[in-house]
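Chemist: Here is a sequence together with a model predicted from it:
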Amino acid sequence: MRILVVGKGGREHALVRALSESPESPEIFCFPGSDAIFQIAKSVPADGLESLVDWMAQNSIDLCVAGEESYLVKNEGLANLCKKAGIPCWGPPKESAQLEASKEFAKEFLLRNQIPTARAVTTSTMEEAVTAIAGEYPTVLKFDGLAAGKGVAVCPDEASAYEFLNEVFTHQRFGPGRVLVEQCLTGPEVSIFAAIIDDQYLIFTPARDYKRALDGDLGPNTGGMGAVASRQLISAELLAQIEKEIVQPTVSGLCSEGLPYRGFLYFGLMLTPDGPKVIEYNCRFGDPECQAVMPLVKGDLAGFCLAGAKGELKPDLISFDDGWSVCVILASHGYPESSRSGDVISGLESPGDHRIYHAGTKLAEDGSWQTNGGRVLAIVSQGQDRQSAVASAHAATDLVSFPGQQRRRDIGILNFD
């Protein structure tokens, strides 16, 4: 089996490794990839989506796996181009990927299908947004488009709201787009992942990520500073409620609205006093949740995704470890406002029962690994109970270092103890 994974970050490194460990030992390729990914996968001589799909067709690729969200909605769309070329793609077509690409599209879909979510108003100017907020704080502001995980702001006061709105409307940090002014929900968050194949689905291991930069959930929002994953994270009763009220109606809504879907769908949920509600959809695995979840997936992930891309759900091909997985992110100096590259990383060869996924690194000419982005590494450990997984993950993270590194030391601890 020949598989191509699209993306370049820590999530894709985790997917590439998990797919490569499938029983058939598939041949893995990646685009655009990274130095670390190319330790496992082979690079592809392409310079864009069209040339990539042409290369896949010419090189008998059996399966394309979408990792990074932007390719699903870029130009004609990755899955759409794969379909034209007759290549099975594990990832939704462009029209369905609007669930992530447009917050407005997702909100209207949720409301049409009576799926629990927060109240929201779509605004086109700063003046409209300020009017919609109406002095009610905290409020949630969401840029209506892809923003690499940075397009959402939870604003406790007027000053923070104006700062975000200025970034969007005045400076157009994310490009042109509108803003959703949304009711601020309260409660713990949980990430639910489902493999969706037309009108069927399989729920993967639930996870929870830590978005704030500093311990105690303080500091600015980031793309994620760590995550925990376990079948024990929420009760079986709560998972059944989420499936009945959110997952099933989402799958039914996709089918009834003629939105084809074969791939992973992420449900970002808030467990409010009124029950679970959808904060957002992502049309791929979360990052860094993927790095925490993938080590808990056992069996033939490659075969599962290939069958799914062809329209067949085969849950017997995979199983899920009942233990815990904890992922700790090491970020570079200045993150999330900026990042620093070129700092030498030490300790990557430290022995231990843990996994290291590269997100923002490069291999220097002298053979050393250096920082090359905001989130640099994800260090992941498992355990049969949360405490042992937490201890192992943080001990493993202590072994790795580089100048200016940032990390949180309460991953897997905060909101539990």
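Modeler: Sure, I can see it. Numbers count the residues shown, from 1 in each chain.
Chemist: okay, CA-based contacts and neighbour counts for the rest of this
Modeler: Will do.
Chemist: list the contacts for the closest residue to Leu399 other than its chain neighbours?
Modeler: Nearest non-adjacent residue to Leu399, counting by C-alpha to C-alpha, 6 or more residues apart in numbering: Gly347, 5.5 Å away. For Gly347, the contacting residues are 399-401, by C-alpha atoms under 8 Å, 6 or more residues apart in numbering.
Chemist: Please compare the first structure with the one that follows:
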Amino acid sequence: MKVLVIGGGGREHAVCMTLAKSPKVDKIWCAPGNGGIADIAECVNIKATDIDGVVAFSKENKPDLVVVTPDDPLALGMVDALEAEGIRAFGPRKNAAIIEGSKSFAKDLMHKYNIPTAGYAVFENSDEAIAYIKENGAPIVIKADGLALGKGVTVAMTEDEAIAAVHDAIDGGRFGGAGARVVIEEFLTGPEVSVLAFVDGEHLSTMPSAQDHKRAYDNDEGPNTGGMGAFSPSRFYTDDIAQTCMDTIFKPTVAAMKAEGRPFSGVLYFGLMLTPKGPKVIEYNARFGDPETQAVLCRLESDLFDIMNAVIDGKLDEMDIKWADNAACCVVMASGGYPLAYEKGKEITGMDNVTESIVFHAGTARTDDGKIVTSGGRVLGVTATAATLDEAIRKAYADVEKIHFEKAHIRHDIGIKKG
């Protein structure tokens, strides 16, 4: 079978590597791919958001499956466009991808169907938003309504910080059209947990829990990023909590999307906070998370190609998906300055010395003379598995020390904090 994977980050490297394990898959393309993906797939110079280009390539090369992984092409309707040409595609259609593409849609859905989440209000006028902030005080959370590369959320500890975030989004155009509307949310406390699930429109099968680290610096300081590392499983996600989430969040969300005429098929990401009043939804994503995917897929024992086809065919309930009883830790190596300004083109050395981890490439490129250089903010995801989480963390950081590029930046506390 031939598979085309859309995207070029660490998540796509993990997806390609996992698909390559399937005995049924003998050819993988990746558009656009990156320097590491090129070792296992043929990289195609098509942007992930180029729907016409992807459709044209698919009509010519006839992949048996197209896996659309990033948020932007899903929100733009790439799956719809592929299906319209009779091309088999994995991922939600546009009308279901809105669960990530519009935070106000997601909040209204949860409110309508009594799915636990933070209190909220939606604004398009900055004066009205600021009045709401002054009435409710801080800490408070400001979110751009649309897609903002994982950087559209401000957890404001003061009213001044919240007001500045509103001005940046609505008046300053910091996130373009994605920030023309903002969702202002109640500040919640508790451990955060990410749970990804395969969903076929009606049935769902959850993956092992994970936890992301969004802030750029140690101790959860600095600006939000796309994610500086992840580990799996969560230290806090017990069997009892998992059952509560299944009954009050996971199944109700899938049923709500179906009831709204927007059946969700693909990977649905539940960003949760385990509050003193029980688990609540912080956000939904309409696809594999990054870097959670790098940690979670390392633990998959079943055939990902088979799972994706079962999702498309609405037969997920017939699958018995197996996961390893182990732990994984992914440490992101980023360019200095990320998530703000950073330089590209820095040569990466030492990856051949890595012995106990998988190095997933995210922002890398291959030069004409075969060198691997940096080409993005998040550069590599060094991911180790072990019998225990503490051992996986140790192994990942030991291998991080072997890899070098100018101005490399990491967090030193991935998986270490206990709260």
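Modeler: Cool, got the structure. Since the structure is predicted, the reported quantities are computational estimates derived from the model, not experimental observations.
Chemist: I'd like to know how far Ser265 of the second structure sits from Asp52 of the second structure.
Modeler: For Ser265 of the second structure, the distance to Asp52 of the second structure equals 22 Å [C-alpha to C-alpha, to the nearest Å].
Chemist: between those two, which one's more packed in?
Modeler: Ser265 (27 against 13; other C-alpha atoms under 10 Å).
Chemist: What's the match for that one in the first structure?
Modeler: Aligned counterpart of Ser265 of the second structure in the first structure: Arg262 (TM-score structural alignment).
Chemist: Surely Phe105 of the first structure forms part of a helix?
Modeler: Yes. Counting by DSSP: H, G, I helix; E, B strand; the rest coil, Phe105 of the first structure falls inside a helix.
Chemist: the strands in the stretch 151-300 of the first structure, which residues?
Modeler: Residue ranges of the strands in the stretch 151-300 of the first structure, as given by DSSP state E, counting those that start in this stretch, are 152-155, 179-182, 189-197, 200-203, 207-209, 212-214, 218-221, 226-230, 262-272, 275-282, 297-299.
Chemist: So which of those strands is nearest Ile40 of the first structure?
Modeler: strand 297-299 (18.6 Å; C-alpha to C-alpha).
Chemist: Quick one: name whatever helix or strand follows the closest one.
Modeler: With elements assigned by DSSP states H and E, the helix or strand that comes after strand 297-299 of the first structure is helix 301-309.
Chemist: so that following helix corresponds to what in the second structure?
Modeler: Mapped onto the second structure using TM-score structural alignment, helix 301-309 of the first structure spans residues 304-312.
Chemist: cool, and stretch 78-92 of the first structure?
Modeler: Taking TM-score structural alignment, stretch 78-92 of the first structure hits residues 78-92 over in the second structure.
Chemist: Identify each buried residue in the matching stretch, please.
Modeler: Across stretch 78-92 of the second structure, burial judged by 16 or more other C-alpha atoms under 10 Å covers 78-82, 87-92.
Chemist: Narrow the residues you listed to those in strands?
Modeler: In strands, judged by DSSP state E, the following of these are found: 89-90.
Chemist: Can you pull up the most central residue in the second structure?
Modeler: With distances taken as C-alpha atoms, centre = their mean, the residue of the second structure nearest its centroid is Gly289 (1.9 Å).
Chemist: so who does the aligned partner of it in the first structure touch?
Modeler: Residue pairing (TM-score structural alignment): Gly289 of the second structure is matched to Gly286 of the first structure. Gly286 of the first structure makes contacts with 11, 266, as judged by C-alpha under 8 Å, 6+ apart.
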